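Novice: Pasting the sequence and the predicted coordinates here, then a few questions.
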Amino acid sequence: MTKTSRRYCNPKIVDKKIEFYIKKKVLVKQEFEGAEMKGHIEKAEHNSNFIQDTLKQDYTDWAIVGCYYASYHIALALLLKKCFSSKNHDATLCILIKHYYQNGLSREDIELINKTYLDNNDILFYVQSKNEREKAAYSSQIVFDKKLVSDLRLKTLLFVNKGKEIIEKS
């Protein structure tokens, strides 16, 4: 478990960070917006299709970027389900941990969100996706290992589907 993972798994730290983000208006408590939540779900699905299309054309760098945004949009939909909106990756992660960790999302889901029912593995995936997206978007590297990208794509699809399932059940 990384230092970051341990920090996010401490409920007191997560609660303090949430208070900080609310005070700074980076994290906003809002009325439930079903249409906006649905829009984020649709955007996650759209980005999931984009991933497959770009892989067919060997644009592995853009497939990684698509993985991150598919994951991010389903994360925003999960936040809206709890009547929050966020302007910050870390704030988003804190709400996911507080409301969904070990209640549908896994540690891997949380980490995936930070790098690129949810249990530990699902949240860790989001973190991995963010990190790979940053490499793909900002480095001069064009081609990425197809196996890595295929694995990331599969994890992304599982994460998006898990998020949709959580929303439907709650």
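Specialist: That came through fine.

Novice: hey, let's count contacts and neighbours off CA atoms from now on
Specialist: OK.

Novice: Quick one: the helices in this structure, in order.
Specialist: Under the criterion DSSP state H, the chain contains helices at 3-8, 11-23, 34-56, 60-81, 89-100, 107-115, 121-138, 146-169.

Novice: Mind putting those helices into JSON lines with mean neighbour count?
Specialist: Compiled in JSON lines, these are given as follows (neighbours: other CA atoms under 10 Å):
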{"stretch": "helix 3-8", "mean neighbour count": "13"}
{"stretch": "helix 11-23", "mean neighbour count": "15"}
{"stretch": "helix 34-56", "mean neighbour count": "18"}
{"stretch": "helix 60-81", "mean neighbour count": "27"}
{"stretch": "helix 89-100", "mean neighbour count": "22"}
{"stretch": "helix 107-115", "mean neighbour count": "27"}
{"stretch": "helix 121-138", "mean neighbour count": "23"}
{"stretch": "helix 146-169", "mean neighbour count": "18"}
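
Novice: distance of the closest residue to residue 114 other than its chain neighbours from residue 146?
Specialist: Nearest residue to residue 114, sequence neighbours excluded (CA to CA, 6 or more residues apart in numbering): residue 127, at 2.8 Å. Residue 127 sits 19 Å away from residue 146, taking CA to CA, to the nearest Å as the criterion.

Novice: returning to that earlier point: show the contacting residues for the residue nearest to residue 114.
Specialist: By CA atoms under 8 Å, 6 or more residues apart in numbering, residue 127 lies in contact with 108, 109, 110, 111, 112, 113, 114, 115, 116.

Novice: try it against this one:
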Amino acid sequence: AAGSGKTAVLVERIIRKISGNTDVDRLLVATFTKAAAAEMKERIRLALERALLEQPQSEHLRRQLAMMNRAAITTLHSFCLDVIRRYYPMIGLDPGFRVANETEAELLRLDVLDALFEERYAAAETEPGFLRLADDYGGERGDEPLYHLVQELYDFSRSDPWPDHWLERAASGFET
């Protein structure tokens, strides 16, 4: 829970590692938000400064403090993006790739949903179940309520460790 001391415990464990023989730039500390990553980095920096005050002769601690800018204390997304940028040739990715912003991602998502609905309507003669679904869950003037339902189910499924299996199980509950 918020305020339970998770960050303090993690910082203490990191400082213990660094105070040993581990260099700070050899650790990966991944958080979910930029704010949490910035807070973690600041807390580690402050803890290193306190440790250096207690052991002013320690070259190791002085070096760790100097290497803080190179430390991988970041968000999980930023770390993954860094790995992709660094190793794009190995995965056959165009070096000019970029991450879509939220608006672009939403437009792409709607394009995919439009194509899926068109495909299902085209196959309605051989698979009439979709028409029943559209009649039951769609609106009187369009498919917007059904679009919304499909998007909510998809988003909810992403919270499961195996979203495709979750969707299959959920769908199997409606089979007659």
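Specialist: Great, that's in hand. What you see is a predicted model, and the numbers here were worked out from it, not measured in a lab.

Novice: Just the TM-score for the two chains, thanks.
Specialist: TM-score of the superposed chains, computed with TM-score structural alignment, normalised by the length of structure 1, equals 0.23; 63 aligned residues with a CA RMSD of 4.8 Å.

Novice: need the helices for structure 2, in chain order.
Specialist: 6-19, 34-54, 59-66, 76-91, 102-122, 129-137, 144-157, 163-172.

Novice: Residue 28 of structure 2: which of the ones you listed is closest?
Specialist: Among the helices of structure 2, the nearest to residue 28 of structure 2 by CA to CA is helix 76-91 (8.7 Å).

Novice: just the angle between the closest one and helix 34-54, please?
Specialist: The directions of helix 76-91 of structure 2 and helix 34-54 differ by 100 degrees, with axes from the mean of the first three to the mean of the last three CA atoms, to 10 degrees as the criterion.

Novice: got the buried residues for helix 76-91 of structure 2?
Specialist: Judged by neighbour count (16 or more other CA atoms under 10 Å), helix 76-91 of structure 2 contains these buried residues: 76, 78, 79, 84, 85.

Novice: Return the closest of those with respect to residue 149 of structure 2.
Specialist: Nearest to residue 149 of structure 2 among these is residue 76, at 29.0 Å by CA to CA.

Novice: burial measure for the residue nearest to that closest one when sequence neighbours are not counted, as a count.
Specialist: Counting by CA to CA, 6+ apart, residue 30 is the residue found nearest to residue 76 of structure 2 once chain neighbours are left out, at 5.1 Å. When counting by other CA atoms under 10 Å, one arrives at 18 neighbours for residue 30 of structure 2.

Novice: residues in contact with residue 29 of structure 2?
Specialist: 72, 73, 74.

Novice: same thing but 10 Å
Specialist: Counting by CA atoms under 10 Å, 6 or more residues apart in numbering, residue 29 of structure 2 makes contact with 10-11, 14, 37, 40-41, 71-76, 79.

Novice: Likewise for residue 74 of structure 2?
Specialist: So residue 74 of structure 2 contacts 28-38, 40-41, 80 (CA under 10 Å, 6+ apart).

Novice: Residue 71 of structure 1 is in contact with residue 47, isn't it?
Specialist: Yes. Taking contacts as CA atoms under 10 Å, residue 71 of structure 1 lies within contact range of residue 47: 8.8 Å.

Novice: shared neighbours of those two, which are they?
Specialist: With CA under 10 Å, 6+ apart as the test, residue 71 of structure 1 and residue 47 both reach 41, 156, 157.

Novice: Give me the nearest residue to the last one, chain neighbours excluded.
Specialist: With sequence-adjacent residues excluded and distances taken as CA to CA, 6+ apart, residue 157 of structure 1 is closest to residue 48, at 6.7 Å.

Novice: Please report the distance of the one you found from residue 13 of structure 1.
Specialist: Distance from residue 48 of structure 1 to residue 13 of structure 1, by CA to CA: 33 Å.

Novice: Same check on residue 60 of structure 1?
Specialist: 36 Å.

Novice: One more: residue 136 of structure 1?
Specialist: Relative to residue 13 of structure 1, and taking CA to CA, residue 136 of structure 1 is found at 31 Å.

Novice: end-to-end on stretch 28-38 of structure 2?
Specialist: Using CA to CA, the distance between the terminal residues of stretch 28-38 of structure 2 is 14 Å.

Novice: Report the buried residues of it.
Specialist: Of the residues in stretch 28-38 of structure 2, those buried (16+ other CA under 10 Å) are 29, 30, 31, 34, 36, 37.
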